[in-house]
Each structure stands twice: as C-alpha cells, then as structure tokens.
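K.L.:
Following is a predicted model, sequence given first.
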Amino acid sequence: MDFSGFEFSQNALNTFKTCPKKFGYKYEQGINWKKEDEEEYYKSLKYGVEFHLMCERYFSNIPVGNFSGDKKYEKFSKWLERVKNVVPIYKDREYLTEYGLSIKIDEESRLNVKYDLAIIYRESGVLCIDIWDWKTENRKINYNDLEKRMQTIVYMSVAYEIIPKIYGKNNEKVRVRMYYYQPEYYLEPIEIKYNEEKFKNDKNKINNLIKEIKKSDFKDKNLNSCKFCEFNMLCNQKNINDIAYEEY
C-alpha cells in the first residue's frame, strides 16, 4: 500500500487493531458500505451527529433552536441542559468546537484528530487543556473501557504534544484531561487524567502500530470479529451467524 499523503486517525488505527484484513478492505481497496441488518445503528449514528451539532452551536454561541414538541429529538433539550451543567462557560477560557489537529508522523503520512470540544485556560499559572467527547450510544460506557480505547490514547497524546506549542510557552507545565460525557446515563463526566509517563507510553504505542500497519500485507484476519463485520460475506464467502461462526 502506498502511504504517501495518507492521513491516519484513531478510527484507522483501531480498525487495524480489530482486524488487519478489514483495514485493507477499507483503506487500501477503498471498500465501504453499510450493513443491511443494522438500520437502527445508522439511525442512532445520525442522531448522535445531530446532537454533536447542537453542542457545537451552543459552545460557538449560535442559537441551537427549539426542539420542544418533536418526539424524535425530545431528549436533546434535557441532554443539552446536562451538558451546560457539567461544562459551564467562563469568560477567561477558550472553547474550541470540532477542533482539528494534525501531527506529522514521517515524511509520507500524518495523524489527524478532531475534538468535539477543547477548552484552553490557565489555572494557578498552569496551562490546562480539557478535551470533551460527547457519547450518545445506548450502551453505557465505563472508565476501564475508555482508558484503553484507541480514541483516548490518540486524542490525549496529540493534545499533550501539540496544543502547548500553540497556546503555551517553551517547556512550561501543562495539564491535560479528557472527559467523556454520556448525557443519557450520567450526571457527571468520566474523567481521564494524563501525565508525561502516559504520553511517552502512548506515543510509542501509536508509532509502533503505524510501523506495523506499513509493513502489513493485510491478509491476516481476526476471526473473533467476523460475525460483527460488514465485510464478513466478502471475506468469508458467507454470512457468519452465531452457530456458523462457532463451527468456523
């Protein structure tokens, strides 16, 4: 695969970790389609995108509109009020919505991130960076899963490395924290703290994974993920249900 100009993301890295062959289908061959039997999943995804847009408008000081009386979005007003309570707006802080960053990996590729919300401010002379991510899925998330997620590893690593170069001073102390907030289930966000040791470990994980991807022929596949994969019929020449999967 030619990686000239390739832009890695947490989704791309996570896809390879899930299954190298799936990465090959999506990013080498450019194959991508929806699973016919997961209509509700895509409806939920669209629902989440619309709520993210609502939050973006609020933190950008743009009117969010009135959703009262609309059953499809009846939760939005309640969710937004919860977001307002956990993320108050202060005049001395900068609120960056849908904030994108890109870091150079090597001469041919980059690593990109986009934060739902990044808040930059100083507290007792320390540069503080709060990364917020809104979660609207129906399954309740928990701290242990989130701390190990590729999203957490990539988002916090890039924030720790790049944002101080934009908003800080040379070699100054920086505090980075990431908050996952799921308004359907929580009144308080799940907070993940960060430090220099975590950054070094995460940086090595990311670099090693990218090196592994660039050396791969994308032929290996993870059988544990087949029955949940949109490529299972293309990859295995049949649809793998629970019984057939166990036999396979």
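P.N.:
Looks like it came in fine.

K.L.:
Could you use CA atoms for every contact and neighbour count after this?
P.N.:
Fine.

K.L.:
show me the contacts for Tyr115.
P.N.:
Counting by Cα atoms under 8 Å, 6 or more residues apart in numbering, Tyr115 makes contact with 97-100, 131-133, 155.

K.L.:
and the comparison structure, right after this:
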Amino acid sequence: MSMLRLMGLNHWNGMRCVMKKIIEAIAKNKLSRYSYSKISTYDDCHYKFKLKYIDRLKVEKLPIRALEKGKYIHKLIESYFTLRLLGDTINMKTVEEMSIEDYPHNFPEEVSRCISIFHSLINSDRFQKLFPVDVCVYPEVEMEIPDIAVAYIDAYVEVSSDNSVILYDWKTGKTTKYNGRQLAFYFLLLNHLRPEIKTVTIRYYLIEHDEILEHTIDENSDIVLETKGWIIKTLEEIDKDTLYTKNMNNCRFCEYKDYCQKETSEILREYHNKINKEKR
C-alpha cells in the first residue's frame, strides 16, 4: 500500500471535458479545490453553496448527536492508524489525546460509548482482516493537477500492482447503502490522473453491523457515465448562476437555517414597508 499523490496530464476526451469544467469553476469562484461534497452542496441548495463556499460565511453548526458521535469515532480510528503508520506504541490515552479536536462537547455522555465502539472495532476479526496490522495505511489522500489541488479523497487508499485501486472507509451509521455517485467521482479523478487505473473498489466496514460492504466500478459502469454528466451539468449551472436560489426542502438540518430565516424576514419586512409607503 502506498501514499497516493498522483500527478498526470494524459487523459481521455470525456475526462478532459469534466476536468476543464472543474478548473474553470475553481477560477470563477476562487475555490482552492472542488470536492464531491462541494458539488453535492450546490445540487442540494444553491444558496447554501454560495454562503458556504463563495461568501465563506461562518455560523455555529447545529449540534447533531449522531454526527458528533460519528466524527469522534472517525477521529479515534484515524489517530489509531496514524500511530500504527509511525510505528509508535498504541495506547488509549494517546489515541484520545490525538482525537481531542473532534471531542463531542455537546454530547459528553457519548464519549464512553464511542470509546467502547472503538475498542470493539479494532478487536473485530473482520476489521483486522480489512486492515491487517502489517499494512501501512494513510489517513489523507490528495490528487493534484499542476498548480491546482482539484479534489481530495477522504479515505484510505491502496494501489495494487495491476493498477486497480481499493478505497477503505467505515460507516458509523445504521445504513448499509453506499454512495455510488461519490465512488464514481473518485474513479473519474483517479482515472484522469492515472489513465492506467481502470477499476476502483470501495470497501466499507459497517461498524454498527460488523460487516464489510464492497463495490467495484470501471469506466463503463452506468454510474460513472451518469456522474460524468452530472458533474458537467452542475458546474455549468454554477458558472451561470447569479441568483443562488434556496431549496426550502433541505432546511431542517442546515447550519444556515437560522441565518436564512432571519434574512428572509428582513427582506419581507423591507418589502412590506415599501408597499405601505407607496400606499400613503
């Protein structure tokens, strides 16, 4: 297994179009990189995309128990792998100290459960089979085109001798579904930067179920072709967008919910004041 820091200029025509659109969008919106989550955010709500990535508006996020618990478990595991990579002695105190930035401050009662889950996880036969002790894994992977960090993969990566790629990740929620579009996004970027990469496999360890879920795609997979079209279409919309409309259906768990409601109230108040003045 090796650190995946890929550079490359050779690419097939379809991928050239996708990457050209991504680079143009980065230049237009002054974004340092495009990730799957940024494109998905625009797809979910144009206005949230503007607030988060263009205006860079900082707001206090709504505390969500499952999200904070999941982040803390992820950080515990990442700290564990970092120690393993460095060849350091692994003890729980060090792992906890390295994970303090994602401590679930809003739900401190979850800490003991998270640590218990972490212990069960690293001692699970299935988890050890997925991440053998004698294998080095790396917690961060960046893929670059010269001078532009285009996107990143938040997963552990193995590049095999036959140029196939395996991504390793884990899920802290109860769902057993996988995000095919996200996997296709990763495949498109990997294939662009290393055209010899023809297949990408993702292996999820489902923590709540103690199971491994595996999916493999290649350049002819329907989801790859669909995702390529989705990326191009979405970036073209971002390029033309000047209104950044709100999608009110996705407000419930949005961190900008209070800001948007306050802003809408002020706009309505100004509108009614204007109407009342005109009636006088």
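P.N.:
Received, thanks. All of these numbers come straight from a predicted model, not from anything done at the bench.

K.L.:
Can you give me the TM-score here?
P.N.:
TM-score for the superposed chains, counting by TM-score structural alignment, normalised by the length of the first structure: 0.72, backed by 217 aligned residues with a Cα RMSD of 3.2 Å.

K.L.:
okay, now Glu191 of the first structure: neighbour count?
P.N.:
Counted with other Cα atoms under 10 Å, residues neighbouring Glu191 of the first structure total 17.

K.L.:
Does it touch Arg177 like I think?
P.N.:
Yes: using Cα atoms under 8 Å, Glu191 of the first structure is in contact with Arg177, at 7.0 Å.

K.L.:
So which of the contacts of Tyr115 of the first structure are in helices?
P.N.:
Counting by DSSP state H, the contacts of Tyr115 of the first structure place Tyr155 in helices.

K.L.:
Show me just the buried residues among the contacts of Tyr115 of the first structure.
P.N.:
Among those, the ones that count as buried by 16 or more other Cα atoms under 10 Å are 97-98, 131-133, 155.

K.L.:
in the helix or strand hosting Ile120 of the first structure, what counts as buried?
P.N.:
Element membership for Ile120 of the first structure, per DSSP states H and E: strand 109-123. The neighbour-count check on strand 109-123 of the first structure (16+ other Cα under 10 Å) flags 109-121 as buried.

K.L.:
among those, which two are most distant?
P.N.:
Pairwise distances across the buried residues of strand 109-123 of the first structure (Cα to Cα) peak at 30.8 Å, for the pair Ser109 and Tyr121.

K.L.:
re earlier: out of the buried residues of strand 109-123 of the first structure, who's nearest Phe218 of the first structure?
P.N.:
Using Cα to Cα, the buried residues of strand 109-123 of the first structure come closest to Phe218 of the first structure at Ser109, 18.3 Å.

K.L.:
correct me, but that closest one touches Phe3?
P.N.:
Yes: Ser109 of the first structure is within contact range of Phe3, at 6.4 Å (criterion: Cα under 8 Å).

K.L.:
Now for the spatially most central residue of the first structure: which residues touch it?
P.N.:
Residue closest to the average C-alpha location in the first structure (Cα atoms, centre = their mean): Gln151, at 4.4 Å. Neighbour list for Gln151 of the first structure: 10-11 [criterion: Cα under 8 Å, 6+ apart].

K.L.:
between the buried ones among the contacts of Tyr115 of the first structure, which is closest to Lys78 of the first structure?
P.N.:
Asp133 (17.4 Å).

K.L.:
do you know how far Ser102 of the first structure is from Asn112 of the first structure?
P.N.:
Distance of Ser102 of the first structure to Asn112 of the first structure, computed by Cα to Cα, to the nearest Å: 4 Å.

K.L.:
and if you look at Glu161 of the first structure?
P.N.:
For Glu161 of the first structure, the distance to Asn112 of the first structure - Cα to Cα - is 13 Å.
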